[in-house]
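Asker: predicted model follows, preceded by the sequence.
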Amino acid sequence: MAENTAKFLRNILFIDIETVSQEAHLEALDPRLKQLWLKKASYFQNNDNLSDEDLYLKRSSVYAEFGKIICIGIGGIFFDDNDEMSLRVKMIRGETEAEILEEFKNILEKHKAGSNLMLCAHNGKEFDFPYICRRMLVNGIALPRVLQVSGKKPWEINHIDTLDMWKFGDYKNYTSLDLLAALFDIPGGETEVSGELINDIYYKEKDKAKIEQYCADYIIVLTQLYMKMNNWSLINENNIEVIL
């Protein structure tokens, strides 16, 4: 791999966030927020006639105003002395959302890439990046430079979105990471866990490890997809390390 390409890849952090509703039950939500949620939810299509409680548990986690981040996965590409590529995946966890976001911010600000640091996510421009920014502000955390997008021109924002890459300007449809993984014959992708089940796994099963493993697997597929979409070789599975 060319030296410039290797340097470029070293400047990327591949990320994924896992989110849940702010509370385990609608009734536990702050009364003011509860009323605002019910108002928002009244505009949802509810073909299954879900109760207010079930609708809250199913839908609220995707909205930064009513959800929270429970872990962040990050992946970085490294090269050894023989120019062999490897991927290291790490989970950022904490007792509180604020702890998770503070550690994530610390990693971004200390990254060797400095102002050249880039973040890559699938549907990151519409979900991961804005969600992280909003929850940082809610928790009183100043945004790190790589997440500050206000007033910047598109080419000044160091964000990569594999969904955006796949759209090629077509904004009509969403294409999942699982579908693209299957299309490009990338190992992994489909698992017994899915985003809509995270709430139950977190609050009912209380199985954080299961969520973190799902997040780590997602990061691996995301990274491999980015390699495929640039016509680069996949990272050897033996060179992938996951730190849970």
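Answerer: Great, that's in hand. Numbering: from 1, shown residues only.
Asker: for the rest of this, base every contact and every neighbour count on C-alpha atoms.
Answerer: Will do.
Asker: mind listing what's buried in the lengthiest helix in the chain?
Answerer: In terms of residue count, the longest helix belonging to the chain (DSSP state H) is helix 208-229. Buried residues in helix 208-229, counted by 16 or more other C-alpha atoms under 10 Å: 208, 211-226, 228.
Asker: check stretch 10-28 too.
Answerer: The neighbour-count criterion (16+ other C-alpha under 10 Å) identifies 10-24, 26 as the buried residues of stretch 10-28.
Asker: against which helices or strands is the longest strand along the chain packed?
Answerer: The single longest strand within the chain, with elements called by DSSP state E, is strand 67-79. Using 3 or more C-alpha pairs under 8 Å, 6 or more residues apart in numbering; DSSP states H and E as the contact criterion, the neighbours of strand 67-79 among helices and strands are helix 3-10, strand 12-21, strand 85-92, helix 97-110, helix 128-138, helix 208-229.
Asker: A further structure is provided below for comparison with the first:
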Amino acid sequence: MRGNIPIPELPRGEDVWIMVVVTSVRDRRTQQGKRFCDALALNATGSIALKIWSEVLDACKEIHPGLWGLTGRLDNYQDRPQFVVAEYRPITIEQYREHQGVDPVLPLAYTMDIETLALPDFRERVGLQLERTMRLGNMRLEQQQRYLEDIAAEEERCYQLGALSATSGRIVCLAVHVGPVPELEIEGVEHNQSEHVFGIDADGYEEDEKRALTGFLNLLKDFDPDTDEIVGHNILSFDLPFIFQRCLVNNIRVQPFIDLSEFHVRGVFDTMHHWWLGSKRFVSLDDIAWALGIESSKTAEAEGSKVFEMYQADKLAQIREYNLNDVRVTRRIYERMVACFGR
């Protein structure tokens, strides 16, 4: 039996053996109730989906994330390659290094958060929009009351809300923590962690949005949605679309590395969705942190609703630190969720 073949070069329909890091395992059931596992694995040459049927699971010990030697053959499922496992056994770090020639490649979690502001030019546009909405009778009753009581105040309120849309807002700060995926620790392999901030530098000076976006994209240039994860709170509905929409506005040529049209979006862990077990309901990051006993990222001076005020007061360093603290809190919530619910 041939073995140690690079994953992209695996032959179809031929029994082979490979050494991999299994990064995730999910129990499934067939329509007849038989257990099987879908798993993901990678090594220095690439990544591959695994299928482990009940007969193999019954014959071998329980499989979990870690280092494994696999035998089986490459097949196709829904036009995607998968490795159908015939046998698996745990291997040591020394065995892996001997055959791969390098340390195991471990999946990474990119925990991120963005802070946004309304575009200066939107201030003029918002007044015209409100006037037109009022004239056409399309304004909600409560907004009509605010508008008629104080037009300038309602215009200012709507202007600041422009930060929530990529058509009227921009990214002022984007923070990312890069670290290992929780619950996947291999003895003898270093687990490096790092923090990165784009948009506001370490000295508190603002950077151009296009430069910030380019820096972020460069950080994630090796992101693999089949093994790595982008982590954040409400990132499926807000942060990720906003980032790529602003790439479009800034004429940055990029192929989005996630597909939000998928039913289960590969490579994304949204803590808000996981709190609701996949349901698209809202809960704030601060409320989850409080429930889990995690110190809030909010302070009397810094929170999301005060970013505009902080920016006007030239407190860019405080915005940067608040953005980072949001990411740190999100990372801790992510670790707790993975420890309790799995991936």
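Answerer: On my side now, so go ahead. Everything quoted here is computed from the prediction, not taken from an experiment.
Asker: now what about the TM-score between them?
Answerer: The TM-score (TM-score structural alignment, normalised by the length of structure 1) is 0.76; 222 aligned residues with a C-alpha RMSD of 3.3 Å.
Asker: how far away from the center of its chain is the longest strand of structure 1?
Answerer: Strand 67-79 of structure 1 sits 7 Å away from the centroid of its parent chain (C-alpha atoms, centre = their mean, to the nearest Å).
Asker: picking that back up, for residue 68 of structure 1, find the nearest of the helices and strands packed on strand 67-79 of structure 1.
Answerer: Ranking these by distance to residue 68 of structure 1, with C-alpha to C-alpha as the measure, places strand 12-21 first at 5.4 Å.
Asker: touching the closest one from outside, list them.
Answerer: 56-57, 60-62, 66-77, 117-122, 128, 195, 198-199, 202, 211, 215, 218-219, 222-223 (C-alpha atoms under 8 Å, 6 or more residues apart in numbering).
Asker: and the contacts of the longest helix of structure 1?
Answerer: Outside helix 208-229 of structure 1, the residues that reach it (C-alpha under 8 Å, 6+ apart) are 14-18, 71-75, 89-91, 121-122, 162, 177, 180-181, 184, 186-189, 191, 193, 198, 201-202, 233-235, 242, 244.
Asker: please enumerate the strands of structure 2.
Answerer: Remark: strands of structure 2, listed N- to C-terminal, are 2-3, 16-29, 35-43, 46-52, 66-77, 80-90, 108-118, 169-180, 194-198, 229-232, 268-270; assignment by DSSP E.
Asker: in TSV: those strands, plus distance to residue 253 of structure 2.
Answerer: Formatted as TSV, the entries for the strands of structure 2 read as follows, by distance: least, C-alpha to C-alpha, whole Å:
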stretch	distance to residue 253 of structure 2
strand 2-3	39
strand 16-29	31
strand 35-43	28
strand 46-52	25
strand 66-77	32
strand 80-90	27
strand 108-118	20
strand 169-180	17
strand 194-198	18
strand 229-232	20
strand 268-270	22
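Asker: neighbours of the residue mapped onto residue 106 of structure 1 from structure 2, how many?
Answerer: Using TM-score structural alignment as the criterion, residue 106 of structure 1 maps onto residue 218 of structure 2. Neighbour count for residue 218 of structure 2, taken as other C-alpha atoms under 10 Å: 11.
Asker: again, but for the one 4 residues further on
Answerer: Neighbourhood size, residue 222 of structure 2 [other C-alpha under 10 Å]: 10.
Asker: before we move on, what about residue 251 of structure 2?
Answerer: In terms of burial, residue 251 of structure 2 registers 10 neighbours under the definition other C-alpha under 10 Å.
Asker: which one in structure 2 is aligned with residue 161 of structure 1?
Answerer: With TM-score structural alignment as the criterion, residue 161 of structure 1 pairs with residue 270.
Asker: from residue 153 of structure 2, how far out is its match?
Answerer: For residue 270 of structure 2, the distance to residue 153 of structure 2 (C-alpha to C-alpha, to the nearest Å) stands at 35 Å.
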